[in-house]
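**Q** Pasting the sequence and the predicted coordinates here, then a few questions.
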Amino acid sequence: MSNQHKLNLKDLLSGIIDAPPIAFNDICDDSRLVNKGDVFFALKGIESHGCDFIDSVIDSNAAAIIYEPPYELAYSENRIPIIPVDNLRCLLGEIANRHYDYPSKSMNIVGITGTNGKTTVAWLIKSCLNNMGYTCGYVGTLGYGIESLKKISLTTPSCISLHKILFNLSKSGAKYSAIEVSSHAIEQNRIAGIEFDSVIFTNLSRDHIDYHNSMEEYGAIKARLFTKIKSKVKIINISDSFGKSLSNQIKEDVIASSIKNIESSNYEKFISLEEKKLEEFGYTIRINSSWGNKEIFLPFIGEFNIENSIQATALLLSYNFSLNEVSDAIKKCNPPPGRMQLIQLNKNYDLPKVIVDFSHTPSSLNLAINAIRDHFHNRKIWCVFGCGGNRDRGKRKLMGKIAEENADYIVVTSDNPRNEDPDTIILNILEGISTDVRTIKNRSEAIEYAVMSADEKDIILIAGKGHENFQITKNKTIEFSDQDISSEALKKKLDNIQND
């Protein structure tokens, strides 16, 4: 991978630190991905430092190593230049921009942040633009790309990786890119150097308290995308109390969005829900906005997806697309993988409906169950869920309480236990549940149990993993898909019906 304007190391670090004018191929901040001739940037992480892996980097024939002090190097004679740079993490955005020729300047970059809804809003923006004949890239939880997506390990990649992805998207013809921006990415300067045209705030609720220590800190970090980083358009969900406060704080360049009525005199630009009609699998809504009023069909389950769709619509209207163009584009969209995704085996047989969703926070689980309740009246709802290991322990009993209050049947299971004991995690969840419920540690068995036990009219929510195709247990990552397991269980149930 080479940039458009080939630099040597001295040029790359000009004005930052004096470096030898050696040639190099690419830049990298992951020791596992270093190739011959690359410059490796070693940063201090949460649990380790990039310098811990210097041996493997040198063995990969790297051209140079730039590292973030303090770090005690064990080398007295270096085979390659190893250069300390203070505040390297803060400078990495400019360095990546120099190497990749400022890729965000060539596109309209949209950054979406919030606890829930980032993936769906970004996906809808990408899908609508593609439906209207424009090329839009996507970077987020589902991966990155334009049509087929490549997997990434983080919602928002590392700073160098993100610039490289945007460079490749631009080279592939993307004129727009929708990026999910996590709180970790903001805090760790992963979006440094990115020029955002527009930013969107979805909502704020409990998540990542294991990292951010408090909701106040979590919210303050999210707010930086709007208060510390320049953008032309700021779309903020004022139905959310934190969003309302944020919009009052910013005032300029704000488009207010809400599923409640907005007083047009309070905002120069706004979009809100005027009325909604529940359909068999979606909604017909009427929006009121500073661009006019319009009836739109949304092929998605859940009132929260009305909120997501309104924000995507606001973004497209801000780019001067018409209400008719947006309406035609959004009705052709599919929900993103693992977001209220219906798993349906055979419409000719009466089988329970299975819905796979990424809901892994108390608020998102509550929204998912109640969305199903709204769409499927008088049906019994099963909820199969667990909680991630080595993550916010405080939300476990809250999710148990929400499941008990809203679902008819509960199966508590495992969901990426990581290095924690799965039985302990399940016990933490049960602290929020006052009645006897089924606990099945093996997630495959838990899903099969729910499918085989459910009545043909029941709805089964498989919550927590969504699009993920893996399960993390101890230090092992194994292939695992809620969609595949659910489909197999439905096939088994169908075979039993046909053989009776």
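**A** Ah, there it is.

**Q** all contacts plus neighbour counts: C-alpha atoms, from now on.
**A** Noted.

**Q** now do the same end-to-end measure for stretch 321-336.
**A** Using C-alpha to C-alpha, to the nearest Å, the end-to-end distance of stretch 321-336 comes to 23 Å.

**Q** buried ones in that stretch?
**A** 323, 326-327, 329-331, 333, 335-336 (16 or more other C-alpha atoms under 10 Å).

**Q** would you list those in CSV and tack on distance to residue 265?
**A** Compiled in CSV, the buried residues of stretch 321-336 are given as follows (distance: C-alpha to C-alpha, whole Å):
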residue, distance to residue 265
323, 21
326, 25
327, 25
329, 29
330, 28
331, 30
333, 33
335, 34
336, 35
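
**Q** mind putting these in CSV, distance to residue 387 and secondary structure included?
**A** As requested, the buried residues of stretch 321-336 are arranged in CSV below (distance: C-alpha to C-alpha, whole Å; DSSP: H, G, I helix; E, B strand; the rest coil):
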residue, distance to residue 387, secondary structure
323, 41, helix
326, 37, helix
327, 37, helix
329, 36, helix
330, 33, helix
331, 34, coil
333, 30, coil
335, 24, coil
336, 22, coil
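
**Q** of these, closest to residue 87?
**A** residue 336 (37.8 Å; C-alpha to C-alpha).

**Q** Of the buried residues of stretch 321-336, just say which sits nearest to residue 220.
**A** residue 336 (28.3 Å).

**Q** Look up how far residue 303 lies from that closest one.
**A** 16 Å.

**Q** Return the distance of the closest residue to residue 27 other than its chain neighbours relative to residue 25.
**A** Spatial nearest neighbour of residue 27, excluding adjacent residues (C-alpha to C-alpha, 6 or more residues apart in numbering): residue 39 at 4.8 Å. Distance, residue 39 to residue 25, by C-alpha to C-alpha: 8 Å.

**Q** quick one: contacts of stretch 483-500?
**A** Contacting residues not belonging to stretch 483-500 are listed as 343-345, 349, 351, 354, 356, 444, 447-448, 451-452 [C-alpha atoms under 8 Å, 6 or more residues apart in numbering].

**Q** hold the first one in mind and look at this next one:
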Amino acid sequence: MRLSDLLAPWFHYSGVEEIKNISLDSREIKTGDLFIAVPGHLVDGRKYIEVACTQGAIAVLVHTDNPAEHGQLVPESYACPQILFFQLSRQLSAIGAQAYPLGAERMKLVGITGTNGKTSISQIMAQLMTLVGERASLMGTLGNGLWGDLVDSGNTTADPITIAAQLQTFNQAGAALCAMEVSSHGLIQGRVEAVPFDVAVFTNLSRDHLDYHGTMQAYADAKKRLFKFSSLQKGLVNLDDVVGQQWLSEMPSDKLYGFSISPDHQDKASIYTLDNHQHHLGMTATLVWPEGKETLESPLLGSFNLSNLIAALGALYLLGYDMTSLVSVVPLLKPVAGRMERFTRDDGVTLVVDYAHTPDAIEQSLKALRGHCIGQLWCLFGCGGDRDKGKRPLMAQAAENFADRLMITSDNARSEDPRTIIEDILVGLRLPLKALTQVDRELAIKQVVALARPGDLVLLAGKGHETYQDIAGERLEYDERALAKTLAGEQK
């Protein structure tokens, strides 16, 4: 694409430069690329213009807050022209869509937002699509790419240019769908502003990211932005969450649908379950939707995974897929990596690795696992450093209320002393002396496994799919799933 064509929707540019690629990271710039220099949350890209030009950038778009400078060239250029662009940081998604168009015959796009469940829902959707013979793609916490070939993404929601480029790649590769996790940060920062979502899904809202949003209302408002996209055909909200109930009453009923696994909300839900039953291999339920009902046999653990499954089925149903065909392949689903992932020892002790790292997620995970546990229910967890400290005692309360035994340990202490974080957690316990503590997370897990008895279930909460511990500025290699797998093969 020529730079003049890329910029045509905003202003006339007379240059004839051909762009190879576009990037916001000067380190990725190669000869013929366009560098976009904008102020970021942590780094100002305008400081790296000279670096980008030296590396062969064909031109640089430069953020300015002065409307009079829009479309002008910077007089003192380096080795490449610098073009000023008014409030460029707000136009990145639109620029991405202009540079990497999807075309008229494009795949369907589903955006999933909420505190918990985004990853599981997107992964379940991709699995279901694959099982019924369709190609599906994903963008989110566990990586971006076609199902079965994900590449680590770094963030839940990537930068706008990367999103647009990857969506075009998935579309050209023949994907019928992209299920995208959409974070509150990504919505506030406009990273998906020009993505033409067909269906939006809301999972739930509980305390998280208040260090960024400030209040729960601001956090909810950020999530709600996804449901205001002009491209949106339909929305799906969780009626077992009070925010979902509010949104259903506020938004147009012909566009918004509700789902539920609770008998309390079936009167307003379009898609819901009856006769939910937990057993040691998963769950069974009766799925009801406007045109029918079917028995659902899910191999996934926990009631909240039933909710995630219903959300995934519901989103595909709203896109026009046959529900009966989808339900028929549900028994073939595999657990999502690090999401209620089970590892069972020969002696009957079960380890469950889960990403639960908020008070609500801890509560929901423990409630869900109680029905699968015949012995004592253990909870091992920690809290992240340099994050919302008010969450720490709340995590403790949730764990104490719903587990029989507690082990408090480290979880990405970052620059903080992990012992101080543990002390902050202990403040939230009624009986702090009953909790076990161990700063070294791997050692803590081994201690709990040594103490556990046949029939006990141990929730290893917080790390999930992550393969590192962030401690004192270093990312140390640490794979809890691999550790659990190893320990599950050990004999006492």
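**A** Perfect, thanks for sending it. This structure is a prediction, so every number in the text was calculated from the model and none was measured.

**Q** picking that back up, which one in structure 2 is aligned with the residue nearest to residue 27 of structure 1?
**A** Using TM-score structural alignment, the partner of residue 39 of structure 1 in structure 2 is residue 34.

**Q** The longest helix anywhere in structure 2: average distance to aligned residues in structure 1?
**A** Ranked by residue count, the top helix of structure 2 under DSSP state H comes out as helix 303-318. Comparing helix 303-318 of structure 2 with its match in structure 1 after superposition yields a mean distance of 1.4 Å (mean C-alpha distance after the TM-score superposition for structure 1).

**Q** Run the chain-centre distance for that helix.
**A** Relative to the chain's own centre, helix 303-318 of structure 2 is displaced by 16 Å; criterion: C-alpha atoms, centre = their mean, to the nearest Å.

**Q** which other helices and strands contact that helix?
**A** Contacts defined by 3 or more C-alpha pairs under 8 Å, 6 or more residues apart in numbering; DSSP states H and E place helix 303-318 of structure 2 against helix 118-131, strand 199-202, strand 234-238, strand 256-260, strand 271-279, helix 323-329, helix 359-370.

**Q** what would these look like in JSON lines with distance to residue 16 of structure 2?
**A** Formatted as JSON lines, these follow (distance: least, C-alpha to C-alpha, whole Å):
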{"stretch": "helix 118-131", "distance to residue 16 of structure 2": "41"}
{"stretch": "strand 199-202", "distance to residue 16 of structure 2": "38"}
{"stretch": "strand 234-238", "distance to residue 16 of structure 2": "41"}
{"stretch": "strand 256-260", "distance to residue 16 of structure 2": "46"}
{"stretch": "strand 271-279", "distance to residue 16 of structure 2": "53"}
{"stretch": "helix 323-329", "distance to residue 16 of structure 2": "50"}
{"stretch": "helix 359-370", "distance to residue 16 of structure 2": "53"}
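
**Q** Figure out which of the ones you listed is closest to residue 412 of structure 2.
**A** Using C-alpha to C-alpha, the nearest of these to residue 412 of structure 2 is helix 359-370, at 16.5 Å.

**Q** and the direction of the helix or strand that the closest one is followed by versus that of helix 359-370, what angle?
**A** Counting by DSSP states H and E, the next helix or strand C-terminal to helix 359-370 of structure 2 is strand 377-381. Put simply, strand 377-381 of structure 2 runs at 150 degrees to helix 359-370, going by axes from the mean of the first three to the mean of the last three C-alpha atoms, to 10 degrees.

**Q** what sits up against strand 377-381 of structure 2?
**A** With contacts defined as C-alpha under 8 Å, 6+ apart, strand 377-381 of structure 2 is touched by 366, 369-370, 399, 403-411, 445, 456-462.

**Q** Narrow those residues to just the buried residues.
**A** By 16+ other C-alpha under 10 Å, the contacts of strand 377-381 of structure 2 give 366, 369-370, 399, 403, 405-411, 445, 456-462 as buried.

**Q** Please name the residues that touch residue 422 of structure 2.
**A** 382-383, 408-410, 437, 439.

**Q** what's the counterpart of it in structure 1?
**A** Counting by TM-score structural alignment, the partner of residue 422 of structure 2 is residue 426.

**Q** So its match: helix, strand or coil?
**A** helix (DSSP: H, G, I helix; E, B strand; the rest coil).

**Q** How about the one 10 residues further on?
**A** Reduced to three states with three-state DSSP, the structure at residue 436 of structure 1 is coil.

**Q** quick one: it from residue 71 of structure 1, how far?
**A** From residue 436 of structure 1 to residue 71 of structure 1 the distance is 53 Å (C-alpha to C-alpha).

**Q** what about the two, which has more around it?
**A** More crowded of residue 436 of structure 1 and residue 71, by other C-alpha atoms under 10 Å: residue 71, with 13 against 9.

**Q** What distance do you get for the more buried one to residue 56 of structure 1?
**A** 17 Å.

**Q** likewise residue 240 of structure 1?
**A** 47 Å.

**Q** go on, residue 415 of structure 1?
**A** Distance from residue 415 of structure 1 to residue 56 of structure 1, by C-alpha to C-alpha: 33 Å.

**Q** Equivalent analysis for residue 491 of structure 1, please.
**A** Residue 491 of structure 1 is 47 Å from residue 56 of structure 1, by C-alpha to C-alpha.

**Q** In terms of neighbours, single out the busier of the two.
**A** The residue with more neighbours, out of residue 491 of structure 1 and residue 56, is residue 491; 16 against 13, by other C-alpha under 10 Å.

**Q** Quick check: the more buried one is in a helix.
**A** Yes. The assignment for residue 491 of structure 1 by three-state DSSP puts it in a helix.
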